[in-house]
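# Return a 3D structure for these sequence lines:
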Amino acid sequence: MTPLIFVTGGVVSSLGKGIAAASLASILEARGLKVTMMKLDPYINVDPGTMSPFQHGEVYVTDDGAETDLDLGHYERFVHTRLSRKNSVTTGRIYENVIRKERRGDYLGATVQVIPHITDEIRRCIDEATEGFDVALVEIGGTVGDIESLPFLEAIRQVRTERGPEKALFMHLTLVPFIAAAGELKTKPTQHSVKELRSIGIQPDVLLCRSEQAIPDSERRKISLFTNVSERAVISVPDVEVLYRVPMGLHAQGLDEIVVNQLKLTDKAGPADLSEWESVLDAALHPLDEVTIAVVGKYVDHQDAYKSVGEALKHGGLRQRTRVNLKWLEAQELEESGLAGLEGVDGILVPGGFGDRGFEGKVLTSQYAREHSVPYFGICYGMQAAVVDFARHVAGLEGANSTENDRQSPNPVIGLITEWRTASGDVEKRDEKSDLGGTMRLGLQEQRLKPGTLAHELYGKDVVAERHRHRYEFNNRYRTQLEDAGLVIAGKSMDDTLVEVVELPRDKHPWFLACQAHPEFLSTPRGGHPLFIGFIRAAREKKAGGKLLKEARA
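Got it, this is the predicted structure:
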């Protein structure tokens, strides 16, 4: 059985359980252990695929096409393990599995109950996702005390009872607030949170105490005394200016040593080699250049909706010792108030999205970048906006649009595959309706790049694989017309049927590239991503007037 580290949270949400868990996982991986991670979410949705980004934030996509919680993005950015749908489980999925078994008669007519049937299914999912690893971290979403989390907490209590402390460790993240008026850190919320956990049979082995500042030894002793947690296992996790400092801070306090000793992993774990993280931190803290990138989206008031995009842009800068300043712009406001917000930026990125709100602002943004020679990077919907812009303003296709937004468009350059490709070659009715869930092109798919293009130069290979999450595609019926007008189709699916990457010739624009996939999902702070690295380099060149003033490679 794989040793498990269960990560819970208390007091308030949004303390950073995912970052803390991923940081510990990165240290354990740096000690030579084979690590995986898992998220248990208490909401009843089967997955977050149809949830509003305003409520949930980004939907992260794995290689196998699972639509998962954004914390899986943190996990994959901190550890090298590639995760799958097994690593993200919701209450909805648990109940769906149990009900399906009940309908098949698997329970032999027994009354199906939360205990043992729901908790058994939770435990089965944990075992399935963690089998074959040296150690696994399992994060339980929500906050201790929420009624929705109780089945998950009961399941992990059972695991600890059966397997013992050498196979299951409890790590609890809490808030130690600083009350400015009193000039004091307050430990009482942490004490109450641990009391709540203990009331359901879970005694934490480790406490991660989030605060605005480092927690003094005197307060750590007080927390230890009232929570029955060893003082050395009360870990201070203060706010940091750079996210990637967290692994070093946890390692300096011996968190990984506590874990390795309790879970009897000393024979497998060597000394921690954090040199890669030290290089990342050094590049982040000591940049030699900086650029400003405008991100034009639909949900910019809730930037968690673009978490991976923001991180990938920063990763592209890290590889060149360049600080990336993000200027978030609401696409709909650009439609209504003009494009003045785009003036003076060094690059423009239009990320993915759905629906017609703000789409015309994205099209105008593409036109501005194209006509003003500003580096442009379009992702998913950002590619579709670029194609619509080019079709309208360069190819002269009046009323060009996506059928997602205008089903009566005379020139539907973007549409559902069923709208432009059928067995007979006839166009089907464009008023066809389909469900929002489960109808998208999802997951890792290969594409072939055209030699001599910017995309081929950046990747340095003929075939690449990227993760997808979209329903609408470039309409093949307009391929020849748009290519004749000067649009470069730089990447296509392996069967040559779907357009994956478009760009402008470099004699027409210094850097204009848009892709249907989501390359941000494969970017990491230690490696970056070729497209984001190239985009930030182009932004640096624009800022320097076409020629880099200094080379600044990490």
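
# okay, CA-based contacts and neighbour counts for the rest of this
OK.

# Run through who's touching stretch 396-405.
For stretch 396-405, contacts defined as C-alpha atoms under 8 Å, 6 or more residues apart in numbering pick out 355-356, 384, 388, 391-392, 409-416, 430, 472.

# how long is that stretch end to end?
Length of stretch 396-405, first residue to last, C-alpha to C-alpha, to the nearest Å: 19 Å.

# now that stretch: how far from the chain's centre is it?
31 Å (C-alpha atoms, centre = their mean, to the nearest Å).

# on that earlier part again, now, which of the contacts of stretch 396-405 sits nearest A538?
Relative to A538, the closest of the contacts of stretch 396-405 is Q384; by C-alpha to C-alpha it sits at 21.6 Å.

# Correct me if wrong: that closest one contacts I414.
Yes. In this structure, Q384 is within contact of I414 by C-alpha atoms under 8 Å, at 6.7 Å.

# More neighbours: these two, which one.
Neighbours were counted for Q384 and for I414 using other C-alpha atoms under 10 Å; Q384 has more, 29 against 25.

# got a list of what the more buried one touches?
Q384 neighbours (C-alpha under 8 Å, 6+ apart): 402, 414, 473-474, 516.

# try 10 Å
Each residue near Q384 by C-alpha atoms under 10 Å, 6 or more residues apart in numbering is listed here: 352, 359, 362-363, 366, 378, 390, 401-402, 413-415, 472-474, 502, 514-516.

# which strands and helices sit next to the helix or strand containing E154?
In this assignment (DSSP states H and E), E154 forms part of helix 150-163. Applying 3 or more C-alpha pairs under 10 Å, 6 or more residues apart in numbering; DSSP states H and E, one finds that helix 150-163 contacts strand 4-9, helix 119-130, strand 135-140, strand 168-175.

# what's the angle from it to helix 119-130?
Here helix 150-163 runs at an angle of 70 degrees relative to helix 119-130 (axes from the mean of the first three to the mean of the last three C-alpha atoms, to 10 degrees).

# Please provide the structure for the following sequence as well, for comparison with the first:
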Amino acid sequence: MARYIFITGGVVSSLGKGLMAASLAALLQARGFRVRIRKFDPYLNVDPGTMSPYQHGEVYVTDDGAETDLDLGHYERFTGVSAQQSDNITSGRIYRDIIAKERRGDYLGATVQVVPHVTDEIKAFALADEDGLDFILCEIGGTVGDIEGLPFVEALRQLRNELGRERTCAVHVTLVPYIAAAGELKTKPTQHSVRELAGLGVQPDILLCRCEKPLPDSDRAKIALFCNVRKEAVIPALDAPSIYSVPLQYHAEGLDAEVLRHFGLDSVAPVLSRWEDIVDRHLNPEGEVTIGVVGKYVGLPDAYKSLNEALTHGGMANRVKVNIRWIDAELFEKGDAEIAALLEPMHGILVPGGFGERGSEGKIASVRFAREHQVPFFGICLGMQMACIEGARNTAGIAEASSTEFGETKEPVVGIITEWMSPEGQQTRAAGGDLGGTMRLGAYEAKLAGNSRVASIYGATTISERHRHRYEVNGAYREALEQGGLVFSGMSPDGLLPEIVERPDHPWFVGVQFHPELKSKPFDPHPLFAGFVEAALRQARLV
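Alright, predicted model coming up:
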């Protein structure tokens, strides 16, 4: 019988509820419990798949093809538990399903209302698939008081009553700001946030107080008194030197112990050696490399959140610090001088995924620089497609090579795919159809050439990786590209869809159609990122 931990936030957004949920789950795992984390998103989009990265950050894709909130990436990276479609719900999906039921007549003529129909759907989502789990952590997006989040808090209130205190715990994350002019921390924002939550019928059991200065014992006592919680349940959460330090920090402050005390559970001491090793590798590197990431959403690092973390994991695997230089691809469309000035200091060049024509010529130019200057290169999704176009233009003699994503072209080295085979059977998409949920999404197998670099890196010739794209490299150009030195070393099992390309005559040149960053974890770095950082380290020693 699973126990539920509900996580809300107040005062301001971006306090780190997702990181807190992931860290608490990791601590419970370290004590031997089985956990799963779910995210409730109040926005009206069905999923974040059609949202701009500048609006929402990256879209995290699961094995079963769900486009989800980036917090699910934190959940996976910290727990190793593969996220799935049923771990992320939005208001848009709930209302879509309710309206479909109403149109079918499923409500038998009843008036459809927020209470009970919307709240019942939210509760059903929270309670689904609990078999075999000890804890289910449910994070509610946004802040307390947001109008779109009210149905979720109401559903939380109902679940607290229905399941009882012995099966539920409410954790509220708040801000205790430091006012420099006064020289002190202020507890009033936390008090008001808790009062707002209590006014909605939910009394928090534990307060996680984000602060940039140590929280004095007197302030903890004050918060406990005015917020109606135990003093020991007021947990300070100071800024950490690394996100991977957070589980250890929260354990030291007693968060996991307080959760278990709330449920009346005894537990063995947590085994935290894995996290201690991760933190040691991250904070005590024995060298460093600089990787240039040439993208189009570099103004918001959260747009490449999993990529950022996967590079960090690659550094951990090699015990080096990875310095990431975010470079706007459009800067490279001004001329060769700018390209050389920006890329010559790099020990590795990575071109990530993306959509649309903007910045594409700059990405192609960066691929060319990496190829000609023998700098380790890693292309992901659109980055692989740009590597194929660059190879077609400059080594295969196809001067007009381009992608149909950017408009009509005489040489469609990359084109839209309308049919493909998935684990569920043949998938068909219309070129002018809906954008949401219509890409090649989720885990697909690939077969690797036995003598290839990637087969050596993976130590296998069959792999499974997560995809999120609508366009594919055109297999009709394979022979011409391979004559130009770009080898197709990974293909879909039916041999039709290119999955990986590489240049055997280059120190390290790999392009992949999938998103390996989505499966990388600090305790299990993805082999492609570990290999890429290792190649960058060799490059650093040459210069």
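
# Now do the shared contacts for Q384 and I414 of structure 1.
Jointly contacting Q384 of structure 1 and I414 under the rule C-alpha under 10 Å, 6+ apart are 401-402, 472-474.

# Need the three-state assignment for L350 of structure 2.
Following DSSP: H, G, I helix; E, B strand; the rest coil, we place L350 of structure 2 in the strand state.

# wait, L442 of structure 1
Put simply, L442 of structure 1 is strand when judged by three-state DSSP.

# likewise the one 5 residues further on?
Three-state secondary structure (criterion: three-state DSSP) places Q447 of structure 1 in strand.

# Correct me if wrong: it contacts Y459.
No. Between Q447 of structure 1 and Y459 there is no contact under C-alpha atoms under 10 Å: 11.7 Å.

# Those two - which one has more neighbours?
Counting neighbours by other C-alpha under 10 Å for Q447 of structure 1 and for Y459 shows that Q447 has the greater number, 23 against 15.

# Go through structure 2 and flag its longest helix.
Longest among the helix segments of structure 2 by residue count, using DSSP state H, is helix 527-542.

# Report the buried residues of that helix.
Using 16 or more other C-alpha atoms under 10 Å as the test for burial, helix 527-542 of structure 2 gives 527-537, 539-540.

# now stretch 355-367 of structure 1
Using 16+ other C-alpha under 10 Å as the test for burial, stretch 355-367 of structure 1 gives 358-367.

# And stretch 35-49 of structure 1, by the same measure?
By 16+ other C-alpha under 10 Å, the buried positions in stretch 35-49 of structure 1 come out as 35-43, 46-49.

# do the same with stretch 117-137 of structure 1
117-123, 125-127, 129-130, 133-137.

# What segments of the stretch 1-150 of structure 1 are strands?
Using DSSP state E, counting those that start in this stretch, the strands of the stretch 1-150 of structure 1 run over 4-9, 35-41, 60-61, 67-68, 88-90, 135-140.

# which one of these lies closest to Q191 of structure 1?
strand 4-9 (12.8 Å).

# That closest one vs structure 2 - mean distance after superposition?
Using mean C-alpha distance after the TM-score superposition for structure 1, strand 4-9 of structure 1 ends up 0.3 Å from its aligned counterpart in structure 2, as a mean over the superposed pairs.

# just to revisit the earlier point, could the helices and strands packed on helix 150-163 of structure 1 go into a markdown table alongside distance to L487 of structure 1?
Formatted as a markdown table, those follow (distance: least, C-alpha to C-alpha, whole Å):
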| stretch | distance to L487 of structure 1 |
| --- | --- |
| strand 4-9 | 50 |
| helix 119-130 | 44 |
| strand 135-140 | 46 |
| strand 168-175 | 51 |
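
# got the contact list for the spatially closest residue to V12 of structure 1 that is not a sequence neighbour?
The shortest distance from V12 of structure 1 to any non-neighbouring residue, by C-alpha to C-alpha, 6 or more residues apart in numbering, is to T143 (6.5 Å). Shown in contact with T143 of structure 1 (C-alpha under 10 Å, 6+ apart): 8-14, 42, 149, 173-174, 193.

# Please convert these to TSV, extending it with distance to A233 of structure 1.
Listed next are those as TSV, based on distance: C-alpha to C-alpha, whole Å:
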residue	distance to A233 of structure 1
T8	15
G9	16
G10	17
V11	19
V12	21
S13	22
S14	22
P42	27
S149	25
L173	12
T174	13
S193	16
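
# which non-adjacent residue is nearest the residue most central in space within structure 1?
Nearest to the geometric centre of structure 1 sits G73, at 3.4 Å (C-alpha atoms, centre = their mean). In space, G73 of structure 1 comes closest to Y60 once its chain neighbours are excluded; the distance is 6.2 Å by C-alpha to C-alpha, 6+ apart.

# ok, so what distance separates the one you found from I94 of structure 1?
Distance from Y60 of structure 1 to I94 of structure 1, by C-alpha to C-alpha: 20 Å.

# which one of the shared contacts of Q384 and I414 of structure 1 sits closest to K222 of structure 1?
Y472 (57.3 Å).
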